[in-house]
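1. Just the structure for this:
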Amino acid sequence: MLEAFIQKKLWHFTLDFQVQINNEILVLWGPSGAGKTTILHCLAGLVKPSSGLIRLNKQVLYSSEDKIHLSPQDRNVGYLFQDYALFPHMTVRQNVMYGLRSKKTFQSNINPVEILNSFGVGHLTDRYPRQLSGGEKQRVALARALAVQPKLLLLDEPFSALDKSTKESLRQEVKKLHRQWQIPFILVTHDEADTHYLGDRIISLNKGQPCQVVGKAN
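-> This is a model prediction of the structure:
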């Protein structure tokens, strides 16, 4: 379970985010500049909230009251960045291994090829990101994010750079991954189709404030 009750003061508004979710897909939907990505950064430990609490499976990741702010490496949170953040000078295999080695509890028995095979990109292990299509980059980035066996997966605009057919295929893959992993997913999008296909719960944001909270979307 993820519990988050945080505030973050930004220059143009104060972000106020509250949620309790189990193994659901929560979609944060709204226009650019609404605070969606800032929420992901706070949950991942990339940005420190101004106040509040973040707890994942009873582990406190952040508490302003107790002065706790765990580093991203200690949070057991996977993150799929909007631009996938693959290192251009590293092969596909090296990108996945980097994700594993950056985790303090590195598991040397994890085979990156097996992980990539499970995403259908095992044949690309020796290629560089510039040699991959948009869909292939996303699958590699997902493999890297899930290789660390996270307890929470954050996805920032995961389909924004994809063509329509690839986007529809990968929406289905994300849904399938969620059923397999049974952990909370939080997905940021401004696309209404993504929102209603994927969201078990939807929070619509406007200038850091939830303007609508919707239950089961499908």
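2. When you work out contacts or count neighbours from here on, use the C-alpha atoms and nothing else.
-> OK.
3. what does stretch 153-161 rub up against?
-> Contacts with stretch 153-161, where a contact means C-alpha atoms under 8 Å, 6 or more residues apart in numbering, come from 37, 40, 77-82, 134, 138, 145-146, 167, 170-171, 183-190.
4. Among these, which ones are in helices?
-> Those of the contacts of stretch 153-161 mapping onto helices are 37, 40, 134, 138, 145-146, 167, 170-171, per DSSP state H.
5. Please provide the structure for the following sequence as well, for comparison with the first:
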Amino acid sequence: MSSKQDHNPLCVQVTYQHLKTSTFSLDVDLKLPNSGVSALFGPSGSGKTTLLRCIAGLEPNKQSSITLNGEIWQSGTKSIYSPAHKRPIGYVFQDANLFPHLSAKENLQFAIKRANSAQPIISYKDVIRLMNIEAILSQYPAQLSGGERQRVAMARALLIQPKLLLMDEPLSALDDALKQEILPYLEQLCRRTSIPIIYVSHSLDEVIRLADYMVVLDKGRAIEEGKTQSLLGKLGTSFSRYQDASVVVSGAVTRQEPKWGLSWISFDNQTIAFKQGDEKLGDLIRLRIQSKDVSLALSKQDNSSILNRLSVLIDDLERDPKDPSMIMVRLLAGTTTILAKITTLSAHNLRLEKGQTIIAQIKSVAVLS
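-> This is a model prediction of the structure:
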């Protein structure tokens, strides 16, 4: 995290009782980065949407404190409370929530009227280009697909010129095909705007793909938080015990072989091959590696079909408390973390121990960006 982020984070301290008759309460004290994407992750009912609504001023909760870059939006101790319409926030809901009687363009013009034109953060043309919605501006919400409606909704939220963008599970109402259609646009939005984003999701795939920082909520409490790549690679967390425990590896494309349909990224004096797409030499690529797709060997096997075989150091081992037949091994390829989920018997037979140098054989990878 940069010094700027450390000096001026988004500070969120919320103590909230949902209803007098409800047992649910929210009690968090967070300092989130003021750039990039911070994900609120957790199961349904953990408090993700309630926290987002408190930040936006949509919940009657005046005892909490919320500041962004030193600007106080809410303080129970100082009796300061900015209502929702005065907070410089863009909000993207699960449903696109567009005005049905207005065309896509008219929905955007409504946002422009609300914007602080004295301090434009992103231009109309840039938003149209980013969301690729030029061709559908004359259409009404009922004429658009679910993915198109969400892209217009995201464009509308950006054109308010917010200092903070809140996204409440924007893909949850879409089927898998539409999710895959809109994810690249969502990823561009997250990577190319300077506006900090708080993204709510219970999909680990979305969080891994989009978030730089994450907070895990459970029963209204923050039980884990940190940089996404760091948190995913730690043992003893909910992620290392997750069924699809994964890590993200980043590197620049340094080799391509069109004959074989493969590209390679380099990182920490290692290389990983993956299915070639439209990436170019020098492009930064992020790959997801699932722990179940990593096997371990004491030496390189030249007679193996597995292409990606990395020399790694065993940094830690943890037996699965819910399934003693399995063990998670934390590996270091230089400074990059890789997880391997193997049987406890295999670990015993290989006599694996902390500090040992072995070979990680990666069966498959998924390209994130």
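6. circling back: for the ones in helices among the contacts of stretch 153-161 of the first structure, which entry has the maximal number of neighbours?
-> Counting neighbours by other C-alpha atoms under 10 Å, Q138 leads these with 25 neighbours.
7. Quick one: map it onto the second structure.
-> For Q138 of the first structure, the aligned position in the second structure is Q150, judged by TM-score structural alignment.
8. contacting residues for the nearest residue to that match once chain neighbours are set aside?
-> With sequence-adjacent residues excluded and distances taken as C-alpha to C-alpha, 6 or more residues apart in numbering, Q150 of the second structure is closest to A96, at 5.0 Å. Counting by C-alpha under 8 Å, 6+ apart, A96 of the second structure touches 149-150, 152-153, 170.
9. again, 7 Å this time
-> Counting by C-alpha atoms under 7 Å, 6 or more residues apart in numbering, A96 of the second structure touches 149-150, 153.
10. Output the residues you listed as TSV; include the columns distance to N34 of the second structure.
-> Listed next are these as TSV, based on distance: C-alpha to C-alpha, whole Å:
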residue	distance to N34 of the second structure
R149	28
Q150	24
A153	23
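11. ok, the residue nearest to S123 of the second structure when sequence neighbours are not counted - contacts?
-> Excluding the flanking residues, the one nearest S123 of the second structure by C-alpha to C-alpha, 6+ apart is L159, at 7.6 Å. For L159 of the second structure, the contact set (C-alpha under 7 Å, 6+ apart) comprises 111-112, 115, 124.
12. One more pass at 10 Å, please.
-> By C-alpha atoms under 10 Å, 6 or more residues apart in numbering, the contact list for L159 of the second structure reads 90, 108-117, 120-124, 127-128, 153.
13. What of P72 of the first structure?
-> Taking C-alpha under 10 Å, 6+ apart, we find P72 of the first structure in contact with 41-47, 61, 78-79, 102-103.
14. Narrow those residues to those that are buried.
-> The neighbour-count test (16 or more other C-alpha atoms under 10 Å) marks 41-45, 47, 61, 78-79 as buried among the contacts of P72 of the first structure.
15. which element is the aligned residue in the second structure for V19 of the first structure on?
-> If you follow V19 of the first structure across to the second structure using TM-score structural alignment, you land on L30. Using DSSP states H and E, L30 of the second structure falls within strand 25-32.
16. Sort out which residues of that strand are buried, please.
-> For strand 25-32 of the second structure, by 16+ other C-alpha under 10 Å, it's 25-28, 31-32.
17. Give me the helices and strands touching it, please.
-> Under the contact definition 3 or more C-alpha pairs under 10 Å, 6 or more residues apart in numbering; DSSP states H and E, strand 25-32 of the second structure sits against helix 3-7, strand 10-17, helix 48-56, strand 65-68, strand 213-218, strand 221-227.
18. Can you show me the helices along the second structure?
-> Using DSSP H, the helices of the second structure run over 3-7, 48-56, 104-114, 124-131, 146-159, 176-192, 204-210, 228-232, 344-350.
19. any idea which of these is most buried?
-> The highest mean neighbour count among the helices of the second structure, using mean count of other C-alpha atoms under 10 Å, belongs to helix 146-159: a mean of 25.
20. How many residues are close by R309 of the second structure?
-> 25.
21. Map P49 of the first structure across to the second structure for me.
-> So P49 of the first structure corresponds to N61, using TM-score structural alignment.
22. same check, this time on H196 of the first structure
-> In the second structure, H196 of the first structure lands on I208 (TM-score structural alignment).
23. pretty sure its match is in contact with M214, am I right?
-> Yes. With contacts counted by C-alpha atoms under 10 Å, I208 of the second structure reaches M214, the gap being 9.4 Å.
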